[in-house]
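Colleague: Prediction below, plus the sequence it came from.
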Amino acid sequence: MAAPARSIPKAVAIPEAVAIPPGRFRMGSPDDEPGHEDSESPVREVAIRAFALGRTPVTFAQWDAFADATGGWRPPDEGWGRGGRPVVNVSWHDARAYCAWLADRTGQPWRLPGEAEWEYAARAGTGTPWYWGASFEPGRAHCFAPGCALGGERTVPVGQFPPNAFGLHDMLGNVWEWVEDCWNEFHLGAPPDGTPRLEGDCGRRVLRGGSWLDVPRQIRCAARNRNGRDFRCDDYGFRVAHDT
């Protein structure tokens, strides 16, 4: 007989999810956007269905509840502290394992967001490089720039900066966030309905949002990154999503 599943400790909150409304948006960046990379082309219109997305990246406190319940991996915090800081040093496979555990424990279909869902949620109805406007503004996100960092060259606790119009914190900066999609060099041929792109270089997966060690041009809404599914890094984290 299988051992009974351990419950989530009451002291540790399940990630709070924000309802993201359905809509259409233009994904990617034009050639003349400061910091534009070819991988952000072509700009295309994408339809997004309603879904829910974590208000912040998953924190160490939330991850450690998972590790305690499963006897799983406890990633190092680089000496920066755990608790409310975003979990780092987690791979794409690690992130999906957390989603599967959370889904099993809560009965909700938790998963990683798709890349198009992520950008739609980050933009929150805007079409500018950053969700607050056309130019970088210190005090809006945690990255590597004068007036940008809080507490030095490391992560900061989630929720320290103003949210976007959807009520999401840290969509830009602090940690790169794993999404479901396989890496492709361009948006050409990507699904128009916002579903994850599950063809291409699936040994590498996409990350979005930029991090504490990236300059402002790397934390734009359209900026993209990628790495191997098992790669762990001190500026890689994730947030969770679920269907509604």
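Modeller: Okay, I see it.
Colleague: all contacts plus neighbour counts: C-alpha atoms, from now on.
Modeller: Fine.
Colleague: remind me, longest helix of this structure?
Modeller: helix 92-106 (DSSP state H).
Colleague: Which stretches in the protein count as helices?
Modeller: 60-70, 92-106, 115-123.
Colleague: The first one versus helix 92-106: what angle between them?
Modeller: Angular relation of helix 60-70 and helix 92-106 on a 0 to 180 degree scale: 70 degrees, by axes from the mean of the first three to the mean of the last three Cα atoms, to 10 degrees.
Colleague: Helix 60-70 packs against which elements?
Modeller: helix 92-106 (3 or more Cα pairs under 8 Å, 6 or more residues apart in numbering; DSSP states H and E).
Colleague: now do the last one
Modeller: If contacts are counted by 3+ Cα pairs under 8 Å, 6+ apart, helix 115-123 sits against strand 23-27, strand 44-48, strand 176-183, strand 201-208.
Colleague: Buried deepest among the ones you listed, which one?
Modeller: Highest mean neighbour count among the helices and strands packed on helix 115-123 (mean count of other Cα atoms under 10 Å): strand 176-183, with a mean of 26.
Colleague: Can you give me the end-to-end span of stretch 118-128?
Modeller: Length of stretch 118-128, first residue to last, Cα to Cα, to the nearest Å: 15 Å.
Colleague: Second structure for comparison follows:
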Amino acid sequence: MKVNIMSKNISQIIIDEVTGIKFAPIAGGDFMMGSPVAEKERQAVEGPQHNVHVDDFHMACFEVTQEQYLKIMGENPSDLIRENCPADGVSWEDAQEFIKKLNAVNDSRYRLPSEAEWEYACRAHTTTRFFFGDAITIEQVNYGTKISCQNSPVGGHPANGFGLYDMHGNVFEWCEDTWHGNYEGAPADGSAWVDDSTDHKVYRGGAWNASARFVRSAYRYHRPKTFAYYNIGFRLAF
């Protein structure tokens, strides 16, 4: 893997030499995935709430930007071309192709995060609706009430406890998992739940034009793996 490893210790940031993507270390642990029954905005797809163990991994500090996407793919599919903003208009298959090409250049093992890894990383040891509590403001998140009504440069809002930015809002983010209508039978080891039951894939995190309930840590939805839209992007893990 051609990365600038400041230290091989899990506590250090790692930078990809080709794209400049920065990866934060995520120490593993156990957490309750999904929403409790008492959550007033809870949807059936967010349950049953269940314990999951996640191993150590690394998560990109930011969503893949338009510049980074263009460097690997040779094109920028984004609806609004803006410096240092996340790539959007990217399907799950597009994200996989980006990863395939980057891994070939880097001899690396980048991938999309599993849905469990994504939620664990988003929560950063919190249990509230958002990693910063149960209330939300436009100073904390680029979401549906923001006046600008467009995606914003990555890192423009506060990071969570793991040093990850825009886990809430900006653009939705694809996960590796096949969509399932609830967590019955979901893996408890943090791995991606992948099968041939459907061609729909999971995305998480909310977007610049999504209301607060879609930006919650537990919110999840799905689209066909070929679906591309102006508020969906991705970030990497390994």
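Modeller: Cool, the structure landed. Note that the coordinates shown come from a computational prediction; the quantities given were computed from them, not determined experimentally.
Colleague: about what we covered before: tell me the buried residues in the longest helix of the first structure?
Modeller: 92, 94, 95, 96, 98, 99, 100, 101, 102 (16 or more other Cα atoms under 10 Å).
Colleague: List the residues that contact the fourth one.
Modeller: Contacts for residue 96 of the first structure were tallied using Cα atoms under 8 Å, 6 or more residues apart in numbering; they are 111, 112.
Colleague: one more time with 10 Å, if that's ok
Modeller: Residues near residue 96 of the first structure by Cα atoms under 10 Å, 6 or more residues apart in numbering: 102, 110, 111, 112, 178, 179, 180, 238, 240.
Colleague: any idea how far residue 126 of the second structure is from the residue of the second structure positioned farthest from its centre?
Modeller: What lies farthest from the middle of the second structure is residue 38; by Cα atoms, centre = their mean that is 25.4 Å. Distance of residue 38 of the second structure to residue 126 of the second structure, computed by Cα to Cα: 17 Å.
Colleague: and what of residue 112 of the second structure?
Modeller: Applying Cα to Cα, the value for residue 112 of the second structure to residue 126 of the second structure is 22 Å.
Colleague: more neighbours, the two?
Modeller: Between residue 112 of the second structure and residue 126, counted using other Cα atoms under 10 Å, residue 112 has the larger neighbour count: 24 against 18.
Colleague: The first structure: which residue goes with that one?
Modeller: Using TM-score structural alignment as the criterion, the counterpart of residue 112 of the second structure in the first structure is residue 112.
Colleague: right, and that match touches residue 95 too?
Modeller: Yes - between residue 112 of the first structure and residue 95 there is a contact under Cα atoms under 10 Å: 7.6 Å.
Colleague: Can you give me every residue that contacts the most centrally placed residue in the first structure?
Modeller: What sits nearest the mean C-alpha location of the first structure, by Cα atoms, centre = their mean, is residue 177, with 3.2 Å. Counting by Cα under 10 Å, 6+ apart, residue 177 of the first structure touches 57-58, 88, 92, 95, 112-113, 118, 171, 206-211, 225, 235-240.
Colleague: give me that answer again for 8 Å
Modeller: If you count contacts by Cα under 8 Å, 6+ apart, then residue 177 of the first structure has 57, 207, 208, 209, 210, 236, 237, 238, 239 around it.
Colleague: Tell me where the second structure has strands.
Modeller: 3-5, 14-16, 22-26, 29-33, 50-54, 57-60, 172-178, 200-204, 220-224, 232-233 (DSSP state E).
Colleague: Quick one: closest of those strands to residue 141 of the second structure.
Modeller: Closest to residue 141 of the second structure of the strands of the second structure is strand 172-178 (Cα to Cα; 12.7 Å).
Colleague: relative to strand 200-204, how tilted is the closest one?
Modeller: Per the same axes, to 10 degrees, the angle that strand 172-178 of the second structure makes with strand 200-204 is 140 degrees.
Colleague: Could you give the residue range in the first structure aligned to strand 172-178 of the second structure?
Modeller: Strand 172-178 of the second structure lines up with residues 176-182 of the first structure when matched by TM-score structural alignment.
Colleague: after superposition, how close is that stretch to the second structure?
Modeller: Compared with the second structure after fitting, stretch 176-182 of the first structure deviates on average by 0.4 Å (mean Cα distance after the TM-score superposition for the first structure).
Colleague: picking that back up, got the contacts of residue 96 of the first structure as JSON lines, with distance to residue 51 of the first structure columns?
Modeller: JSON lines is the format used below for the contacts of residue 96 of the first structure (distance: Cα to Cα, whole Å):
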{"residue": "102", "distance to residue 51 of the first structure": "17"}
{"residue": "110", "distance to residue 51 of the first structure": "11"}
{"residue": "111", "distance to residue 51 of the first structure": "11"}
{"residue": "112", "distance to residue 51 of the first structure": "12"}
{"residue": "178", "distance to residue 51 of the first structure": "17"}
{"residue": "179", "distance to residue 51 of the first structure": "15"}
{"residue": "180", "distance to residue 51 of the first structure": "15"}
{"residue": "238", "distance to residue 51 of the first structure": "17"}
{"residue": "240", "distance to residue 51 of the first structure": "11"}
